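S.K.: after the sequence you'll find the predicted model.
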Amino acid sequence: MTWARIMAPLSGGQGDPPTIAAAVALAEPFGAELACVYTPADVADVMPWMGEGFLGGVQTTALESLKEATAVGEGNARKAAAASGYAKTHFIGLQTPVWAGLSAESRLSDVVVFTSDPARGRGPLAEAFQQMVADEQRPVLVARPGLKVGGVVAVAWDGGKEASRAARLATPILERASRVVILAAPKASSRSFDPNRLKAYYAARGVSADVEVLSDSGDAAPGLLKAAGAAGADILVAGAFGHPRLQEFIFGGTTRTLLGTDGPSLFLSH
């Protein structure tokens, strides 16, 4: 299996260069296209708050300021994308309606790359992260410092739908890993499952994996992070748990801990 298109949402700010660097690190081993997608604040989202007569006075000034900031941000994002030096980089500047455009681009991408800040609800791309995970249910890589393809990959497994989807979609990076370890914490789950079933699934696809059964009960996240760290994992594959509510993705406890704690890069799927 392979990936052909990696997508990196950009804001035009200081977070763009590390996002692009992480996306290049993911795209390069596959020879994949890198789609750098500038995702500005949407004028259409602001206009309803201006009320009637928004074309006059303060409202017009605010609208023009937003347009100017968007143009500056796009210029910064273009420069950051060009500076990557990756030959297969493609820049896309989204226009109103921004969220529809972002959704369309993500649906034709294999993985969407973010850094930790948007994943923790910080900065201008926080809503885009929630949209990708919750609404579009796209595979997302939360890149941490030191991200690399070809190192150790840990797979968190509980036999559930979210974990199963993440485990399947991550197969391309597992095929290139130096070691794959399946982490299972049966005492932290209400369901009965056999991690050797996933090991057999991978073996049928040419991926050799070890199994480590954790003794932790309660919230599985601390045990998973500890085991991933002990294994020297560069990437932790996990299902993202939560519920869309009032257009906000409410993360479950395990997912919140994984996102909020420093550790390996995260490959997530909801």
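M.R.: Received the coordinates, thanks. Residues are numbered from 1 along each chain as shown.
S.K.: contacts, neighbours, all on C-alpha from now
M.R.: Noted.
S.K.: what sits against residue 161?
M.R.: Residue 161 is in contact with residue 239, counting by C-alpha atoms under 8 Å, 6 or more residues apart in numbering.
S.K.: would you mind measuring from it to residue 241?
M.R.: With the distance defined as C-alpha to C-alpha, to the nearest Å, residue 161 ends up 10 Å from residue 241.
S.K.: might one say that residue 162 is in contact with residue 240?
M.R.: Yes: between residue 162 and residue 240 there is a contact at 6.3 Å, judged by C-alpha atoms under 8 Å.
S.K.: quick one, strands of the chain?
M.R.: Remark: strands assigned in the chain by DSSP state E are 5-10, 33-38, 89-93, 111-115, 140-143, 152-157, 179-184, 210-213, 235-239, 242-245, 248-251, 265-269.
S.K.: presented hereafter is structure B, for comparison with structure A:
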Amino acid sequence: MSVFLTLTEGADFMEEANVLACRLSQRLKTKIQGLTAMPDPTGSLLMTGSGIGLYMPNSGVVMSSIQDAQRNTCEKLETAFNAVCLREHIEPKMMSVRHIVGVPEQEFAGAALLSAGLVFPHDCGRASGPYGVAFEHTLMSKRQPVIIAGTDKDPNLSTIVIAWDGSPEAARAVALHERVICSADRVVIAQNGDKLNLEDKHAPESSERIREWLEVRGMATTVRQFSGSVADGLLKLTKDEGAGILVAGAFGHSRVEEMIFGGVSRSLLRAEDGPALAIAH
């Protein structure tokens, strides 16, 4: 079971995501594997003719130029990946790169199955290109857990914050990211005090539920409450605690409904200096 890192062309925060994936793999004592996914150029077709239209394969020259461009991109991504891994003291036997011929949307979602963690660079959480679509598809359509890296060049993974409101999405995020959570030295349970029923200790949002879940796994826990805006409160609390990862449930709808994520999820994903987000839907 490996930590997978999506090596995405043109990402502004690719290196930050690489560092996060390296440190996570070290805490989990597992391998890290970089993944590229690019479509097969031989499947490209051009339509020509008039009226009925005739489909013909691209010329050999065009095909060759596409293959060369893809090969150069893969080499650059692999070189950068290896450099960061070695700088983070990853042993060569614990790191590798796999270049996949296929559509990112399909291939990255497949990698999330039974992985220790699938990491996307920060850019993918707010992009509309093929990598942003791959992130959305993996999270929302395939309902696989994903980790969106933050913009921190030196993420601290010793402390993890869990956004807990008792919802099915929050519970699913905790369950699917169990290994990531248990790799930390300390876990902080974050709750919006404005939305709690403090008189009912058996309410779904009660911190007792998640505390018991963590204590069974031998995790040291602290409960912190905040008020006001959920997104702002979570970001501030995570920063105050020095946590490198925030575990949260993702809310929202499909692109067809014009709302990919709920307001909280959207704000967390677009935060310029927020933590990495370990999310599930």
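M.R.: Received it, and whenever you're ready, just let me know what you need. Keep in mind it's a predicted model, so treat the numbers as computed, not measured.
S.K.: now the strands of the first structure in TSV, with mean neighbour count?
M.R.: Compiled in TSV, the strands of the first structure are given as follows (neighbours: other C-alpha atoms under 10 Å):
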stretch	mean neighbour count
strand 5-10	27
strand 33-38	24
strand 89-93	19
strand 111-115	26
strand 140-143	25
strand 152-157	27
strand 179-184	23
strand 210-213	14
strand 235-239	27
strand 242-245	14
strand 248-251	16
strand 265-269	27
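S.K.: need the ones you listed in JSON lines (columns: distance to residue 200 of the first structure).
M.R.: JSON lines is the format used below for the strands of the first structure (distance: least, C-alpha to C-alpha, whole Å):
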{"stretch": "strand 5-10", "distance to residue 200 of the first structure": "28"}
{"stretch": "strand 33-38", "distance to residue 200 of the first structure": "31"}
{"stretch": "strand 89-93", "distance to residue 200 of the first structure": "37"}
{"stretch": "strand 111-115", "distance to residue 200 of the first structure": "25"}
{"stretch": "strand 140-143", "distance to residue 200 of the first structure": "25"}
{"stretch": "strand 152-157", "distance to residue 200 of the first structure": "13"}
{"stretch": "strand 179-184", "distance to residue 200 of the first structure": "11"}
{"stretch": "strand 210-213", "distance to residue 200 of the first structure": "11"}
{"stretch": "strand 235-239", "distance to residue 200 of the first structure": "17"}
{"stretch": "strand 242-245", "distance to residue 200 of the first structure": "28"}
{"stretch": "strand 248-251", "distance to residue 200 of the first structure": "30"}
{"stretch": "strand 265-269", "distance to residue 200 of the first structure": "21"}
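S.K.: among the ones you listed, which is nearest residue 125 of the first structure?
M.R.: strand 5-10 (7.6 Å; C-alpha to C-alpha).
S.K.: and the closest one, what does it pack against?
M.R.: The criterion is 3 or more C-alpha pairs under 8 Å, 6 or more residues apart in numbering; DSSP states H and E, and the helices and strands that strand 5-10 of the first structure contacts are helix 16-27, strand 33-38, strand 111-115.
S.K.: the helices in the second structure, which residues?
M.R.: Along the second structure, counting by DSSP state H, helices occupy 14-28, 60-87, 104-112, 130-136, 168-176, 178-182, 207-216, 230-241, 263-270.
S.K.: count the neighbours of the aligned partner of residue 205 of the first structure in the second structure for me.
M.R.: In the second structure, the residue paired with residue 205 of the first structure is residue 217, using TM-score structural alignment. By other C-alpha atoms under 10 Å, the residues close to residue 217 of the second structure number 11.
S.K.: quick one: residue 217 of the second structure from residue 183 of the second structure, how far?
M.R.: Using C-alpha to C-alpha, we find residue 217 of the second structure at a distance of 11 Å from residue 183 of the second structure.
S.K.: kindly report the same for residue 118 of the second structure.
M.R.: In terms of C-alpha to C-alpha, residue 118 of the second structure sits 15 Å off from residue 183 of the second structure.
S.K.: can you check residue 124 of the second structure too?
M.R.: Distance from residue 124 of the second structure to residue 183 of the second structure, by C-alpha to C-alpha: 25 Å.
S.K.: of these two, who's got more company?
M.R.: Higher neighbour count among residue 124 of the second structure and residue 183: residue 124, with 24 against 20, using other C-alpha under 10 Å.
S.K.: show me what the more buried one lines up with in the first structure.
M.R.: Using TM-score structural alignment, the partner of residue 124 of the second structure in the first structure is residue 118.
S.K.: how near is its match to residue 9 of the first structure?
M.R.: 10 Å.
S.K.: what residues are shared contacts of those two?
M.R.: By C-alpha under 8 Å, 6+ apart, residue 118 of the first structure and residue 9 have these common neighbours: 125, 128.
S.K.: I figured residue 88 of the first structure hits residue 32, correct?
M.R.: Yes: assessed by C-alpha under 8 Å, residue 88 of the first structure is found in contact with residue 32 at 7.2 Å.
S.K.: circling back: report the contact partners of the match of residue 124 of the second structure.
M.R.: Neighbours of residue 118 of the first structure in contact, by C-alpha under 8 Å, 6+ apart: 124, 125, 126, 127, 128, 129.
S.K.: identify the spatial nearest neighbour of the first one, chain neighbours not counted.
M.R.: What that stands for is residue 124 of the first structure. Nearest residue to residue 124 of the first structure, sequence neighbours excluded (C-alpha to C-alpha, 6 or more residues apart in numbering): residue 11, at 6.5 Å.
S.K.: and the gap between the counterpart of the one you found in the second structure and residue 257 of the second structure?
M.R.: Taking TM-score structural alignment, the alignment pairs residue 11 of the first structure with residue 8 from the second structure. Remark: distance between residue 8 of the second structure and residue 257 of the second structure (C-alpha to C-alpha) = 27 Å.
S.K.: of these two, which one has the most company?
M.R.: Set side by side, residue 8 of the second structure and residue 257 show more neighbours around residue 8, with 25 against 8, by other C-alpha under 10 Å.
S.K.: verify the stated contact: the more buried one with residue 38.
M.R.: No: Residue 8 of the second structure lies out of contact with residue 38 (C-alpha under 8 Å); the separation is 10.0 Å.
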